[in-house]
Structures are given as C-alpha cells and as structure tokens.
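> sequence below, structure please.
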Amino acid sequence: MGTKKQAEKSKKLWIKVLAVIAGVIFVVLMVVSAMGSSWITSFTVVKPGDVAVVDYTLRDAQGTPIMTSNQQLYTQLASQGSGVLYSKQLTITANTSLATGVFPIAFYTASTGWSTQNQFALFSTEYNAISSGIVGLKANSQKTISLSTAKPMTQFWSADQLAASNMSLSSVQIGELIALGVSSSANAAQANSTEPAYVRIGEVSNKTPDGITIDFSYPSVDVTVVSINQASS
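From the prediction side, this is the model:
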C-alpha cells in the first residue's frame, strides 16, 4: 500500500509540474504574439545591400553639432540659439558607394524653415563611410563613425571675397561658423561654375591680414539605426 500511495503521490506531483510548464509556455506564447515580429528583428543586423533608416548628427572638429535628424537634440540646441540644421532621417544602402559626388539633403532652420532652393551637401566620401560603418549594427544600435579624409576640405577667402559677401575681415573671428556654397567636387563653388552649388557649414580655422581659412570638413557623425529592410536574396 505504501508503494501504491507513493506512486499516486508522484503521479500527482508530475501532473502539477506539467500544468505549471504548460502555463509558462502559454504565457510565453502570449508575450511573443503581442511582440509580433519585433523579437526577431531585435537579432537582425545590417548586412551589405540592406536598406537602413538612420538618425544622424554631423559634428565639426570641436564636436559641435552641425546638422542632425534627432528632433529632440535639434529642439534643445535651437532653443539655445544654435544655428544647427535639421533634416529628416537618412535612408541609406549598406556597404555601397555613391555614384555621384554629392548626396543632397533637404534641411530646415528655425529662421528660414525648410529650404526650397538649397540642399545640404553630404559628400560621397562621407556617405560611403556611413554606408560601410553601419554594417553589423542592430536596430537602435548607436555608433560614432569617422569621416576624416586624407585631403583637408578648406577654402581661403580674401578680404575682397568677404566684402562681396557683406562681411568684413575685422568682424570675422576664428571658430565662427559660416555657410558657403560647394560643388559636387567638394570645392567651393566659383561664380562662373556650371556645377550646382550646395550648402555647407564651415568653421573659420585661421585668420591672417590677407583673409581667412574656412574648414568645411566634419570629422565624425553619430548614427543610430532606426530600422533595417533586408536585401532580397
């Protein structure tokens, strides 16, 4: 009788255990169902050929944001009187090279709104660095990507050129930000150039009695992957 009672007790224990396991499985299935496919995409990484949507912030040599798609950051900086530009998120194909010299981006400023005539110039070297730099990132992953180039992006403006732009040499200070037009070849657009001009924000890096040097390169960009659209196989 003792053995029979033990067997019945053991059987009841297993029934309870199986009931608990079944309950846990049910709860897990309910959670997974509520999550949809998001739990799968959380393991997905950007691969070559994938199309990713990214938030980004371009920074100058001092780490100052020049242009951003982060609305919260833009609002904060704009409220402090910053001249930072705002744009929509970038849709970029991973690990591809841009076929043209410039990737044009529409931008917004607090004083002018969305620009209808000018677009910001993201140069092909910068686009390519972002395109290759996001490979391996997951959705919501953040990364600072280096945009440094072997050849510096600078331009010298003489006192006469400054005067033509309604600026005086005496009033310009080192560290000041100046908007300038550039062509797709990453050179400042000349008045007789037939190439379209794009907007670029440069920083005065040097000043002499003859004029100023403007640096319009951006050493780094902060990116956050918002979504990943996997390439069709």
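
> going forward, measure contacts and count neighbours with C-alpha atoms only.
Fine.

> the longest helix in this protein is where?
helix 2-35 (DSSP state H).

> how about whichever helix or strand comes after it: buried residues?
Using DSSP states H and E, the helix or strand that follows helix 2-35 towards the C-terminus is helix 38-41. Within helix 38-41, no residue qualifies as buried by neighbour count (16 or more other C-alpha atoms under 10 Å).

> C-terminal to helix 38-41, what's the next element?
As assigned by DSSP H and E, the chain's next helix or strand after helix 38-41 is strand 51-59.

> mind listing what's buried along that following strand?
V51, A52, V53, V54, D55, Y56, T57, L58, R59.

> next, the distance between the ends of stretch 215-223.
This stretch, stretch 215-223, spans 22 Å end to end (C-alpha to C-alpha, to the nearest Å).

> those strands in this protein, which residues are they?
For the chain, applying DSSP state E gives strands covering 51-59, 65-68, 85-86, 90-93, 102-105, 108-109, 113-114, 120-123, 142-146, 154-158, 177-182, 198-208, 211-215, 220-229.

> compare with the first, here's sequence two:
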Amino acid sequence: MRSLKWLVGVLCTICSVEAEAELTVDTKFPVSTKNISLSSPNSQSDERYVWFNEGWELRVLDYIASVNKGNAPEYLYFLDPRYPRPYVEGDEAEQSELPHRAHLIWNKSEYYAWAESFLSFRQIDEANKALSSRKKSILLPGGGICTVFLHDKNLSPVTAVKIDLPENNYGTWCNGTYALGSAGKGIDGLLLTISYDLIGKNLVQRSEDVGQGWHRMTVLLRLQKDASGKIRLVQDDRCLGNPNKYKDIPSSRKALSRCEGR
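Purely as a prediction, here's the structure:
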C-alpha cells in the first residue's frame, strides 16, 4: 500500500510539471480593448502601450544588429515616423494589431516573441556596391532573413531562431513574416507563417507585379530548455515539411494535430 501511495505521488508530480510547462500564447497582447483604449489615444494606458512597444522594438533592433554584424533597419514599426501612433483611426484600427508578435507564458515565466524579416549584411553590402557603381543590385541567396526573437519579461534577449529554407539549394530570399501563433494544445511551440522568393528567376519590372510568384508557408518552432536551463527555439519540419503549402496558422495547426509522434 505504501508503494502504491508513492507511485500515485510520483504520477501526480509528473502531471503537475507537465501542466506548468504548457505554453500559452497571446497574440493580442497588449493590443486589447480590455487593456488599451482605442478611442482615446492620449490616455495613460495608450502612453504605456507606446512606451513598451517602442522599447521592445529597440531591443529587437539591437538583437538584429548583434547577429548581423552591426547591420539593422533604422526602425521596424512603432518607431516608423510615417506611422500615426499610437493608433490608426476608423476602419483601419485593426492594422495596429501586429500578428507577428506574441506574449508567452511557459513554465510560469513570461516571454515576448517578435518575428521579423530583414536584409543580411551581405545583401546590404551588395546593395551599397550596386548603388555606388550605378548598377542594379542582385538578390543573394539568404539575403532576406526571417527570424523570431525571444525576450524575457524585462525585454532582455533570451534566444533567436533564423528560419531555415533549404529549397532551391538554399537559393531562397525570405521577405515577410505574416502570422505568429500557438502550435496547439499539448505542443510547446509557435507557428510562424512567412513568405519567401527563389533566387535566379527574373525580377519583376512593374511595381504592381511585386509579390507575384512569392511562396508562403508555415513552420513549427519548438520551445526547449537544455540541461543548463538555456531556452531555445528549434525549427522542427518533420511534420509540416519544408517547403510546405500551409499558408496560415489554422491549417498548420490542424496538420500538426493529425501528425503522429509530434
């Protein structure tokens, strides 16, 4: 009987650990009518919202520079002087919700995930050389990078993962991050929808043709902690494949739920 009680206790402990480890993902945070007043952009809550997100953006820019030999965009979104902060009025108000950001809770700890596309330092060098010689710049394999940056609750960097695109012998150019969301119940991971182009084809000649032929797919990024306690985001293509035809989070989540041995 004593051994049975011990076994039940062990099983309960395992269950509680698994429950604590389950990931929750909030892609509306902090853009929510519960937290932020959309109708009063001068309110104190809006000021906190802008202050937080500008600080977050600066940390992401610092992170990009640290992995890209000091090269980073001047701004991404909240620091963009063309954007009427903190909100767009009327029917365009939903544009202020950024689907490529998320607030995470995992093992009772908070994290912030930001997915972004940017130019590699080699692509920037190529563009500068082309500009100085008055030639057309060419797209380099891997010249467009899509990465998810993870910060803790104090916006200190935790980890980052560059999306791996082996198609066309890695002759790919990632040009957009469209959605970031939960991989589903029981999976400690994120789903990220991206777009990319293949190097080697003729460039479009008209601005209205930009985007024609771009590929879109969704990848699974698992949250893992190693023996030393270090957090990592690891791309796992075993179920969805790479490349794949999943163009949004819901269809990818359904595919994952059907995948055996996930």
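
> drop the TM-score for these two in here.
Overlay of the two chains. TM-score (TM-score structural alignment, normalised by the length of structure 1): 0.26; 109 aligned residues with a C-alpha RMSD of 6.2 Å.

> and the strands of structure 1 as JSON lines, adding distance to T75 of structure 1?
Shown next, in JSON lines, are the strands of structure 1 (distance: least, C-alpha to C-alpha, whole Å):
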{"stretch": "strand 51-59", "distance to T75 of structure 1": "13"}
{"stretch": "strand 65-68", "distance to T75 of structure 1": "10"}
{"stretch": "strand 85-86", "distance to T75 of structure 1": "9"}
{"stretch": "strand 90-93", "distance to T75 of structure 1": "19"}
{"stretch": "strand 102-105", "distance to T75 of structure 1": "19"}
{"stretch": "strand 108-109", "distance to T75 of structure 1": "11"}
{"stretch": "strand 113-114", "distance to T75 of structure 1": "13"}
{"stretch": "strand 120-123", "distance to T75 of structure 1": "19"}
{"stretch": "strand 142-146", "distance to T75 of structure 1": "20"}
{"stretch": "strand 154-158", "distance to T75 of structure 1": "29"}
{"stretch": "strand 177-182", "distance to T75 of structure 1": "19"}
{"stretch": "strand 198-208", "distance to T75 of structure 1": "19"}
{"stretch": "strand 211-215", "distance to T75 of structure 1": "26"}
{"stretch": "strand 220-229", "distance to T75 of structure 1": "17"}
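
> tell me which of those is the most buried.
strand 85-86 (a mean of 24; mean count of other C-alpha atoms under 10 Å).

> report all helices and strands that that one contacts.
Counting contacts by 3 or more C-alpha pairs under 8 Å, 6 or more residues apart in numbering; DSSP states H and E, strand 85-86 of structure 1 is packed against strand 65-68, helix 71-79, strand 108-109.

> can you check what angle separates the second one from strand 51-59?
Here the directions of helix 71-79 of structure 1 and strand 51-59 differ by 20 degrees (axes from the mean of the first three to the mean of the last three C-alpha atoms, to 10 degrees).

> and helix 71-79 of structure 1, what does it pack against?
Checking 3+ C-alpha pairs under 8 Å, 6+ apart, helix 71-79 of structure 1 ends up next to strand 85-86.

> 10 Å instead, please
If you count contacts as 3 or more C-alpha pairs under 10 Å, 6 or more residues apart in numbering; DSSP states H and E, helix 71-79 of structure 1 packs onto strand 51-59, strand 65-68, strand 85-86.

> for it, buried residues please.
Buried-residue list, helix 71-79 of structure 1, by 16+ other C-alpha under 10 Å: Y74, A78.

> just put the helices and strands packed on strand 85-86 of structure 1 in a markdown table and tack on distance to V199 of structure 1.
Below are these laid out as a markdown table (distance: least, C-alpha to C-alpha, whole Å):
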| stretch | distance to V199 of structure 1 |
| --- | --- |
| strand 65-68 | 11 |
| helix 71-79 | 18 |
| strand 108-109 | 12 |
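
> among these, which is nearest I145 of structure 1?
Closest approach to I145 of structure 1 among these (C-alpha to C-alpha): strand 65-68, 14.1 Å.

> can I get the helices and strands packed on helix 71-79 of structure 1 in JSON lines with distance to N128 of structure 1?
Shown next, in JSON lines, are those (distance: least, C-alpha to C-alpha, whole Å):
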{"stretch": "strand 51-59", "distance to N128 of structure 1": "14"}
{"stretch": "strand 65-68", "distance to N128 of structure 1": "18"}
{"stretch": "strand 85-86", "distance to N128 of structure 1": "21"}
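
> to S132 of structure 1, which of these lies closest?
With C-alpha to C-alpha as the criterion, S132 of structure 1 lies closest to strand 51-59 of these, at 11.5 Å.

> for the closest one, name the packing helices and strands.
Using 3+ C-alpha pairs under 10 Å, 6+ apart, strand 51-59 of structure 1 is in contact with strand 65-68, helix 71-79, strand 85-86, strand 90-93, helix 124-133, strand 142-146, strand 220-229.

> and of the ones you listed, who's closest to L162 of structure 1?
strand 65-68 (21.9 Å).

> where's the nearest residue to V225 of structure 1 once chain neighbours are set aside relative to V223 of structure 1, distance?
Closest residue to V225 of structure 1 apart from its sequence neighbours, by C-alpha to C-alpha, 6 or more residues apart in numbering: V54 at 4.5 Å. Shown here: V54 of structure 1 relative to V223 of structure 1, a distance of 6 Å by C-alpha to C-alpha.

> again with V20 of structure 1
V20 of structure 1 is 45 Å from V223 of structure 1, by C-alpha to C-alpha.
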